[in-house]
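Peer 1: My questions concern the predicted model and sequence given below.
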Amino acid sequence: MAKKALITGITGQDGSYLAELLLSKGYEVYGMIRRSSSFNTARLEHIYSDPHESGARMHLVYGDLNDGSRLNHLIRTTKPDEIYNLGAQSHVRVSFDVPEFTGDTTGLGVLRLLDAIRETGHECKFYQASSSEMFGKVQEVPQTEDTPFYPRSPYGAAKVFGHWITVNYRESYNMFACSGILFNHESPRRGETFVTRKITRAVGRIVHGLQDKIFLGNLDAKRDWGFAGDYVEAMW
């Protein structure tokens, strides 16, 4: 019998690459999406098939990290072998504009998922996408798994909560729950508000005479960059 995986954040860069990988490994994939008046599934169109077709192994289901009862229902009905929590309000700058929403989704959303697993009694493997933003004001270079966290944004602080609540549930309830601390990872599927896509998109527009300037934020930041496809393979 094929393994089943539930992915939150499946419409994002990482979620689409992970779905692609798991389907290639023979998984049945359930992707949680939020109800919206417009479709945001462009990154999935090349792997999506109509669920009414025989042999369809990818399913999109409505849910939200802010809705614990729905998460509980999805775990009961899909019975996944693995859960990958990639969903979040993931833009650091925006987290200062919507700190409460960021904390509720990126932080408490992890708690809701873990508690849904605990409450249903369903045995599965849980992966939490932690972030290098947890290190924030870095205490040492390079960072390791033992480097103290010092988040400098609501997003980073929410990720620290998600990271430690994963540890707490693993130790308190003997759950298979782990985190991967991800540094920046890029691809052609990266959102256009992130710096790599912002630059490449602006260069294309400048070449075609559609704009003549590019505005950037902090030019002193230093980041380790990788390819998103490699990162999701590490998650698996």
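Peer 2: The structure has been received and is ready for your questions. Numbers count the residues shown, from 1 in each chain.

Peer 1: From now on I want contacts and neighbour counts done on CA atoms only, so please keep to that.
Peer 2: Fine.

Peer 1: for the protein, what spans make up the strands?
Peer 2: With DSSP state E as the criterion, the chain has strands at 4-8, 28-33, 58-62, 82-85, 125-131, 176-182, 185-186, 226-227.

Peer 1: put this beside the first:
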Amino acid sequence: MMSLAGKIKSIGILVVGIGLCGVFFNNCAGSFGEIESSSLSSFCSPTCHPETANIEGENIDIRQTTESYMSLLNMSKADFAGTDFTEVMNEQKRRRSLLPQDRNSALVNSVGVLSQSSLAGEICRVFVSKKAATSTLFTGVDLQKTPSETAEAAWLATYDRMAEQIWGRALRPEERAAVSEFIKASITETADSVNLNKTSGTQNLESANLAIMMCTTVLSAPEATFL
């Protein structure tokens, strides 16, 4: 049986790369024109950590992507400190050459989508660990409990709210059906997981992993990145 970690990777490819992207790509393709820098200062600006700013050969798109992810989740630089900051910066360095240098829909490819998913996963990891407890996105979801102790409907409602906030629209019926099927399968699988009763901070490890996966698939979709 595939582990939850393996399923996270698979669903990231399936739902974002094939399913959801295929469904809504035509709606977002027109948004790939030139975009101005976000009003949120880059992660990180010279006033934050000068040693990380204006890295030689840096793909500016990696900054715009990170800024976009943070803004969509209502996060700020203050939410990243210590090892969280280091890990996100390392992920930026790993992915910066893999994102398209030009805002052109013809340059979107699987490598770029997976690179965005990987970076989004780091942002979502920090979001879930530090902000989920107070975020209205997770209303009805208790991350201190196992996935099955939260109703499937509550998990699905969380995904609905994420889509509304991050994509600016509700899930379409076919998207909702795919997400519902994934949530159901994940809850069933985690019932036999060796990590079922393990914790990450105050959160149940499997519930935290499921929350990170859901956040990642929504955040790394083209509709979120190229608003």
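Peer 2: Looks like it arrived, so ask away. Everything numeric in this text was worked out from a predicted model, so none of it was measured.

Peer 1: TM-score of the superposition?
Peer 2: The TM-score (TM-score structural alignment, normalised by the length of the second structure) is 0.27; 111 aligned residues with a CA RMSD of 6.4 Å.

Peer 1: Now the element after whichever strand or helix holds V218 of the second structure, going C-ward?
Peer 2: Of the helices and strands defined by DSSP states H and E, V218 of the second structure is found in helix 205-219. Scanning forward in sequence from helix 205-219 of the second structure, with DSSP H and E defining helices and strands, the next element found is helix 222-225.

Peer 1: contact partners of that following helix?
Peer 2: Taking contacts as CA atoms under 8 Å, 6 or more residues apart in numbering, the residues outside helix 222-225 of the second structure that touch it are 21, 24-25, 27-28, 65, 68-69, 72, 166-167, 218-219.

Peer 1: what comes up buried for stretch 18-30 of the first structure?
Peer 2: Applying a neighbour-count criterion of 16 or more other CA atoms under 10 Å, the buried positions in stretch 18-30 of the first structure are 18-23, 27-30.

Peer 1: from these, which two are the most distant?
Peer 2: Taking every pair in the buried residues of stretch 18-30 of the first structure and measuring CA to CA, the maximum separation is 13.2 Å, between L21 and Y30.

Peer 1: one step back: tell me the most buried of the strands of the first structure?
Peer 2: By mean neighbour count, with neighbours taken as mean count of other CA atoms under 10 Å, strand 4-8 ranks first of the strands of the first structure at a mean of 24.

Peer 1: Specify the angle between that strand and strand 125-131 in degrees.
Peer 2: Inter-element angle recorded for strand 4-8 of the first structure and strand 125-131: 30 degrees (by axes from the mean of the first three to the mean of the last three CA atoms, to 10 degrees).

Peer 1: Packing partners of strand 4-8 of the first structure?
Peer 2: Strand 4-8 of the first structure is packed against helix 13-24, strand 28-33, strand 82-85, with contacts defined by 3 or more CA pairs under 8 Å, 6 or more residues apart in numbering; DSSP states H and E.

Peer 1: Format the ones you listed as TSV; extra columns: distance to H163 of the first structure.
Peer 2: Below are these laid out as TSV (distance: least, CA to CA, whole Å):
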stretch	distance to H163 of the first structure
helix 13-24	18
strand 28-33	21
strand 82-85	11
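
Peer 1: Those: which one's closest to K198 of the first structure?
Peer 2: The closest of those to K198 of the first structure is helix 13-24. By CA to CA, the value is 14.9 Å.

Peer 1: now the angle from that closest one to strand 4-8?
Peer 2: 170 degrees.

Peer 1: still on that earlier bit, go through the buried residues of stretch 18-30 of the first structure and name the one nearest R197 of the first structure.
Peer 2: The shortest approach to R197 of the first structure among the buried residues of stretch 18-30 of the first structure belongs to L18, at 20.1 Å (CA to CA).

Peer 1: Tell me if I'm right that that closest one and E233 touch.
Peer 2: Yes. Because the distance of 7.4 Å satisfies CA atoms under 8 Å, L18 of the first structure is recorded as touching E233.

Peer 1: Can you check which residues contact both of these two?
Peer 2: Looking at what touches both L18 of the first structure and E233 (by CA under 8 Å, 6+ apart), there is no common residue.

Peer 1: need the next SSE after the longest helix that the second structure contains, C-terminal direction.
Peer 2: The helix spanning the most residues in the second structure, taking DSSP state H as the definition, is helix 110-130. Per DSSP H and E, helix 110-130 of the second structure leads on to helix 152-166 as the next helix or strand towards the C-terminus.
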